[in-house]
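Student: fold the following for me, if possible:
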Amino acid sequence: MMNATGEQLEPDAPEAGRGGRPDAVHASPLGGMIRRLRKEKSLSLKQLSLRSGISIGMLSQVERDVSNPSVRVLSAICQALDAPLSVFFEPVAAGAEELDFVRRAEQRPVLQLGYLNKELLSAKSAHNLQLMILHVDRGGSSGEGLLSYPAEKGGMVLKGEIVLQVGGREAHLRAGDSFAFGASVPHAFRHTGEEPAEVFWIIAPISIDKQL
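Tutor: Model prediction:
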């Protein structure tokens, strides 16, 4: 598919909201937040494209909420904007009790990425340690190619099955299996099995908290 200028556009990502998630949490619109961050840094779409390696057409679709970015695309955008993933989570209205070291179950924001949703567990004070649950539907994955950024990762499969690739090796993980690997090690994951998967995912600080 081509746009009005004749540029080849990348295929649309899967439709939003397919990944499993608890009903109590709320999803965040991505496009407007990415556009706001880009403009705050006085970057054009072309400049963001050069920084991130993502085509102008795909960036435009993401900003207009026409397409949902894969994990790889969102990670590249985060790094290009020098922004942590947590900035894309919708702020939840404060209750009567506001403790910055606590994240209440009903106050977990969710970021929807098509067949993959990220549910934030980290408390507001945990700026350099990110805890989340990945809800991975059938067909879900981290996207094409391997991810790599300066933060150690670990976690455990809570439900279902995934295949985790770390460097040149793959592991088939089932509920109860845990994992950990070092900073900047190329990695990827994909859903396997019949039921949706849930993965407890930890991102530990190394330098800047760039995340999955």
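
Student: can we go C-alpha only for contacts and neighbour counts from here?
Tutor: Noted.

Student: so what's residue 52 up against?
Tutor: Applying Cα atoms under 8 Å, 6 or more residues apart in numbering to residue 52 gives the contacts 76, 77, 79, 80.

Student: measure the first one to residue 109 for me?
Tutor: Read that as residue 76. 21 Å (Cα to Cα, to the nearest Å).

Student: quick revisit: show only the entries of the contacts of residue 52 found in helices.
Tutor: Using DSSP state H, the members of these that fall within helices are 76, 77, 79, 80.

Student: separate out the buried members of those residues.
Tutor: Those of the ones in helices among the contacts of residue 52 that meet the buried threshold are 76, 77, 79, 80, by 16 or more other Cα atoms under 10 Å.

Student: Proceed likewise with the subsequent sequence, for comparison:
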Amino acid sequence: MEQLGERLRRYRREARKTLLEVAREAGLSVGFLSQAERNLSGVSLSSLANIARALNVPLRLLIDQPEQRSPDSHAGRRRRYSTIDRGQSYERLSSTFPGSQINAVKMSLPVGYRSESVTHDGDEFVYVLSGKVCYCVDGIDYLLQPGDSLHFDGRQQHHLANVGEVAVEVVSVGTLPIFDDIAAAPAP
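Tutor: Next up, the predicted model:
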């Protein structure tokens, strides 16, 4: 099975773009993108959405995400998925329907996790379920613990890190399209 890095490299080459061109268009560093293509670094969903846009391909070609056709989502029934096997994983919480604008995931981040620095269009809202996480947004650190939340403009440079001694669980809701499956038909 083709790993994420191999998919990134293949679609970049098919688009006839250099690492520098894709990195610049996706708002990432060349070094980070190179590591991602070699499966040496995990990639956040927001960075993958930016890369997909730079490559002019649907996000679903880069990562296999579970569909969420039903408007309800239940603990223990959601399929976990990851961008790369570095310990972080996601559970899809929201469905897609014509006109939907928000996308929600539950993120599980291992001890020591640190994301790449990224910018993207839209709002981002996070709510911490467990652990300690530090979000750095536009150069300002926000230390968040269970019950804390943060809402910010995704166009500001931001990254996050698990700064505690246990895994972190965070609900992230945003307007950046991270699910591009075919929208479910509206209920009659």
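
Student: pretty sure residue 35 of the first structure sits against residue 63.
Tutor: Yes: Residue 35 of the first structure is in contact with residue 63 according to Cα atoms under 8 Å; the separation is 5.9 Å.

Student: who's more crowded, those two?
Tutor: Shown here are residue 35 of the first structure and residue 63; by other Cα atoms under 10 Å, residue 63 has more neighbours (21 against 18).

Student: just give me the match in the second structure for residue 141 of the first structure.
Tutor: In the second structure, residue 141 of the first structure lines up with residue 114, judged by TM-score structural alignment.

Student: skipping adjacent residues, who's closest to that match in space?
Tutor: The spatially closest residue to residue 114 of the second structure, leaving aside those adjacent along the chain, is residue 161, at 4.2 Å (Cα to Cα, 6 or more residues apart in numbering).

Student: quick one: the one you found is in a strand?
Tutor: Yes: Residue 161 of the second structure: assigned to a strand according to DSSP: H, G, I helix; E, B strand; the rest coil.

Student: counterpart of it over in the first structure?
Tutor: Residue 161 of the second structure maps onto residue 190 in the first structure, by TM-score structural alignment.

Student: how many other residues sit next to residue 210 of the first structure?
Tutor: Counted with other Cα under 10 Å, residue 210 of the first structure comes out at 23.

Student: again, but for residue 143 of the first structure
Tutor: Residues near residue 143 of the first structure, counting by other Cα under 10 Å, number 18.

Student: ok, it touching residue 72?
Tutor: Yes: judged on Cα under 8 Å, residue 143 of the first structure makes contact with residue 72 at a distance of 5.6 Å.

Student: show me what contacts the most centrally placed residue in the first structure?
Tutor: Of all residues in the first structure, the one closest to the mean position by Cα atoms, centre = their mean is residue 71, 4.9 Å from it. Each residue near residue 71 of the first structure by Cα under 8 Å, 6+ apart is listed here: 113, 141, 142, 143, 212.

Student: residues contacting stretch 152-168 of the first structure, please?
Tutor: 170-206.

Student: three-state assignment of residue 118 of the first structure?
Tutor: With three-state DSSP as the criterion, residue 118 of the first structure reads strand.

Student: trace it over to the second structure, please.
Tutor: Aligned counterpart of residue 118 of the first structure in the second structure: residue 90 (TM-score structural alignment).

Student: the closest residue to residue 159 of the second structure other than its chain neighbours: neighbour count?
Tutor: Nearest non-adjacent residue to residue 159 of the second structure, counting by Cα to Cα, 6+ apart: residue 117, 4.7 Å away. Neighbours of residue 117 of the second structure under the rule other Cα under 10 Å: 18.

Student: so residue 117 of the second structure sits against residue 155, correct?
Tutor: No: contact criterion Cα under 8 Å: residue 117 of the second structure and residue 155 do not qualify, at 11.4 Å.

Student: would you map the helices across the second structure?
Tutor: Assigned by DSSP H, the second structure shows helices spanning 4-14, 19-26, 30-37, 45-55.

Student: how many other residues sit next to the aligned partner of residue 21 of the second structure in the first structure?
Tutor: Per TM-score structural alignment, the equivalent position to residue 21 of the second structure in the first structure is residue 50. By the criterion of other Cα under 10 Å, residue 50 of the first structure has 13 neighbours.

Student: same deal with residue 42 of the first structure?
Tutor: 11.

Student: how much space separates residue 11 of the second structure from residue 35 of the second structure?
Tutor: 16 Å.

Student: quick one: which of these two has more around it?
Tutor: Per other Cα under 10 Å, whichever of residue 11 of the second structure and residue 35 has more neighbours is residue 11, with 18 against 14.

Student: which residues touch the nearest residue to that one once chain neighbours are set aside?
Tutor: Spatial nearest neighbour of residue 11 of the second structure, chain neighbours left out: residue 55 (6.8 Å); criterion: Cα to Cα, 6+ apart. Each residue near residue 55 of the second structure by Cα under 8 Å, 6+ apart is listed here: 11, 12, 15, 22.
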